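Peer 1: Structural data only, the sequence is not supplied:
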């Protein structure tokens, strides 16, 4: 699917204005207009986010109450418990809040619930542990917005709560000392898409302002905030864009030892058996880390601790203050990640086989699968894997103590949280976002839930949502791709939801070199466009099975792709990362074999 090139008079005028004022090509100006940038000042804010663009934290409902209670606890030397969920957002939240508060207040500890014994969110076990150990204030991060009963029990035991959450509230708000959640209907905070870690950051920002603590002491913790933003797949717009921009700068200039160790172990060399070579680990590339590195390298490893063992290990790593200790913790977590991948792969194969064996499931608008033996730590990943094969809202369920626990994932455009909410009469509890949710139900309700969820999805989902589409920003000729184009393109990042990395398409493209297959699944080859002076290396991840035997030098192709810099042996060149290929059939033109590859200027 191709985005329409702006043609309304106002849009054309904006493109002309940006082209002139920014001295960029109309193609780049059009990309900016597609992202809501229409004038010089908007472009300046977009390209140059500033810390000063962050909103006033006291604009958030209950922030004054939260600061009053937190400051009182510090003055009275109360014991404060930092409580967080076991996923990336939760563990980074705990590391952020505990790590910063430890510099101000000595009576502090943190608590992460056990995924299997306690489940998601605030637990009775956690509340009672806090009361038994003399804690009088719990700061809950990335959870708590629906924990009505547990917060009430804590209050009866003399323990107050400050809740920092970003999930959708229910009809009732917990009776806590303060409830910070920009998604509260009575909260006028101007940005609604913060992560749990982001809400925790706003609380600390307010604490600094209220107590005259220099904010410069807080900013080094933004490397944790950007990890939460990347891993929780929230929009990278507005305030999240500012936090992500400075978080990446912090990560690239002076990351904390734990994150540095995770990147190192993610890039480590392996021996022939697949074991890490620990005495000669690869050092991080000179290439700047970006959101994709966090999504695919850092996030899964942090998550693996809570999925396979206990998320406290991830917090311990993130709080490590020397490289030797961090390296040791990172290797342990990497081992958990390897084990997680094994569980993930086996469970995904079983899940796909269940769909293939059931005609009703194959033809349904949704997928709901249950197996009591599946590992609870990987069911969310398996739901995502199933969507890669059967593109539709998916819920994967497994046995958890005496209940059934599930993880739901969705497709673009469909709100899976609202669909699950329609099934609330069959559920014990649920929570989440538009594209991801969790739920718990009784075993006897699984069949009824499957039927009702299918009915709800069938009645709401539009047919086009069930077909994966590649949204193309614009057609582009190779002659437009040069060093300046790529440099400006990079400055449009950080890329992520609502500011996706642009996808281009080019027609009349021909091979100009051999097709290489890497690891039997990836493709690499050189391409040139007819009548263009440039040729580029293209790489197609996981495209070898479909295309390795279908590409010929004299046949034209249409390709859609993203443009990236390739760093290799100290050289930087432009690389096209393929998203799709289409064979076309006009008469091929004569090509000049002397044309040279284009490099980043």
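Peer 2: Structure received. Treat the numbers as computed from the prediction; the structure is a model and nothing was measured.

Peer 1: make it CA atoms for all contacts and neighbour counts henceforth
Peer 2: Will do.

Peer 1: Compute the distance between the nearest residue to residue 356 once chain neighbours are set aside and residue 110, please.
Peer 2: Nearest non-adjacent residue to residue 356, counting by Cα to Cα, 6 or more residues apart in numbering: residue 362, 6.3 Å away. In this view, residue 362 and residue 110 are 45 Å apart by Cα to Cα, to the nearest Å.

Peer 1: A further structure is provided below for comparison with the first:
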């Protein structure tokens, strides 16, 4: 590992500080590309306009006509947290805007697979729907859209995934990544796309005179807590527009303005919603909703986000919490086994892994392969695919894989190249630069493995394969205070806008193992003692070491103290 320090543009940091931004935050924001205080304005007025999103106006017209005719709308959702929140936002928002008949259907990960398939379209038609709306999927659903159109349904695709060479023949497509769309926020999540469609629909209905009564127009900002959760949980890049959406959602949650389901999730996770952070979304709420789609039925997660009954919400949240505990147990066993398999591939002399990793075991659970791939990627810093046998009827010979990547290796593009070089090996694939999925026949696993290795050998070099940890440099001792840590935690951090990680040389006074696998540290930082903890790390540190660390607070005998959470170490020269 190489610990590096981000560049801090001095003019930008000075300008932010002059505008009243906390000096430490000014330095952190400047290092992340924020040039002025205007970029930090999280007001709703600063959101990108819905009119800039290609297809949003046409979607608004289609939906307004459907609402006027009291047609039946059915949302087809994805089975992850982004899809669940997008579905809940769609249903809640459409009802707010006057839709009388709104239903939803979420595919089963095992039985149905991903996206709008032809059988799913047929099930929607059987429900007597008039309009089918996809959320967080559909951009690659050629057959599903065609089947829906053939059944007489109008189809609105709302998605954010990268399209292939061909677009589905939907009535309307809303996707910032489709050709010809100039919408600046290409990283908006599926829930964000649905929220923008609702904003466009409200504008269309307003133009038609729908809100001339004393009540005025419905407030869509009540949906922002769900938008914020789905955006963070989907690990999309937090560009300025996404940060505004998340900041607005957090503001409402901290004020207690959220659906009953979110309140119940905070409770079962043991988190304080009045101090909600993006970490809560990513590591507490999101995983509990995702667990439903991985091991059970995402209908549980969607129903939780739709209910306004506190008792029902508490019951559903407790169920999801139990499923998540089961998921963690399954993941733990799979992770250990997969790590052993990956370590068996290490070069015997250099002790380095191959340029890319592919692991498969017949006992792996297909609902957890993505999490395990992420853990392996984090540990070994290699593009990684983990495969499990499909449990869908008639698909037992197929392997379903989930991949996670490292900077410099575009995973979906790699799959596309493999598909061109080895026709027929990939039965289906899709995804993003950093995360993707694919299906292969079991007999073609070795071919896929070798093909991925070949692409990785061509695209990756020694510099890319070295793990680099970007940090914010030394922490001035006057900022090692609980109130400063809480100030940092209130900000919006996440993918593409990394949470603060500091780095500097410290003295290791003492160290011991806790829980058999965590390293508890007594450190001397800037001449003063401070506690530290390095989770899931057991190797001892030298007396002086360059540490990369985050900040957290804990309480000891009624006193709040600052503790270092170690992210990495580099032996000082």
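Peer 2: Yep, it's here. Predicted model, so just to flag it, every value in this text is computed and none were measured.

Peer 1: quick one, which of residue 362 and residue 110 of structure 1 is more surrounded?
Peer 2: Using other Cα atoms under 10 Å, the more surrounded residue of residue 362 of structure 1 and residue 110 is residue 110, with 19 against 15.

Peer 1: Does the aligned partner of the more buried one in structure 2 lie in a helix or a strand, and which?
Peer 2: Using TM-score structural alignment as the criterion, the counterpart of residue 110 of structure 1 in structure 2 is residue 104. Taking DSSP states H and E as the definition, residue 104 of structure 2 sits inside strand 102-105.

Peer 1: And that strand, what does it pack against?
Peer 2: strand 73-77, helix 81-96 (3 or more Cα pairs under 8 Å, 6 or more residues apart in numbering; DSSP states H and E).

Peer 1: average distance between that strand and structure 1?
Peer 2: For strand 102-105 of structure 2, the mean deviation from structure 1 after alignment is 0.7 Å (mean Cα distance after the TM-score superposition for structure 1).

Peer 1: Residue range in structure 1 corresponding to the helix or strand that comes right after that strand, please.
Peer 2: Following strand 102-105 of structure 2 in sequence order, the next helix or strand is helix 118-126 (DSSP H and E). Aligned by TM-score structural alignment, helix 118-126 of structure 2 corresponds to residues 124-132 of structure 1.

Peer 1: For the spatially closest residue to residue 189 of structure 2 that is not a sequence neighbour, the count of nearby residues, please.
Peer 2: Among residues not flanking residue 189 of structure 2 along the chain, residue 231 sits closest, at 5.4 Å (Cα to Cα, 6+ apart). Neighbours of residue 231 of structure 2 under the rule other Cα under 10 Å: 32.

Peer 1: Aligned against structure 1, show me the partner of residue 231 of structure 2.
Peer 2: Per TM-score structural alignment, residue 231 of structure 2 is aligned with residue 229.

Peer 1: now swap in residue 534 of structure 2 and tell me
Peer 2: Residue 534 of structure 2 maps onto residue 540 in structure 1, by TM-score structural alignment.

Peer 1: repeat for residue 494 of structure 2
Peer 2: That one, residue 494 of structure 2, aligns with residue 496 by TM-score structural alignment.

Peer 1: which residues sit in contact with that match?
Peer 2: 230, 233-236, 291 (Cα atoms under 8 Å, 6 or more residues apart in numbering).

Peer 1: Repeat the analysis, applying 10 Å as the threshold.
Peer 2: By Cα atoms under 10 Å, 6 or more residues apart in numbering, the contact set of residue 496 of structure 1 is 229-230, 233-237, 241, 291-292.

Peer 1: Might you calculate how far the longest helix anywhere in structure 1 sits from the centre of the chain?
Peer 2: Assignment by DSSP state H gives helix 323-356 as the longest helix of structure 1. Computed by Cα atoms, centre = their mean, to the nearest Å, the chain-centroid distance of helix 323-356 of structure 1 equals 18 Å.

Peer 1: which strands and helices sit next to it?
Peer 2: When contacts are defined as 3 or more Cα pairs under 10 Å, 6 or more residues apart in numbering; DSSP states H and E, helix 323-356 of structure 1 packs onto helix 257-266, helix 299-308, helix 312-318, helix 359-363, strand 367-370, helix 379-389.
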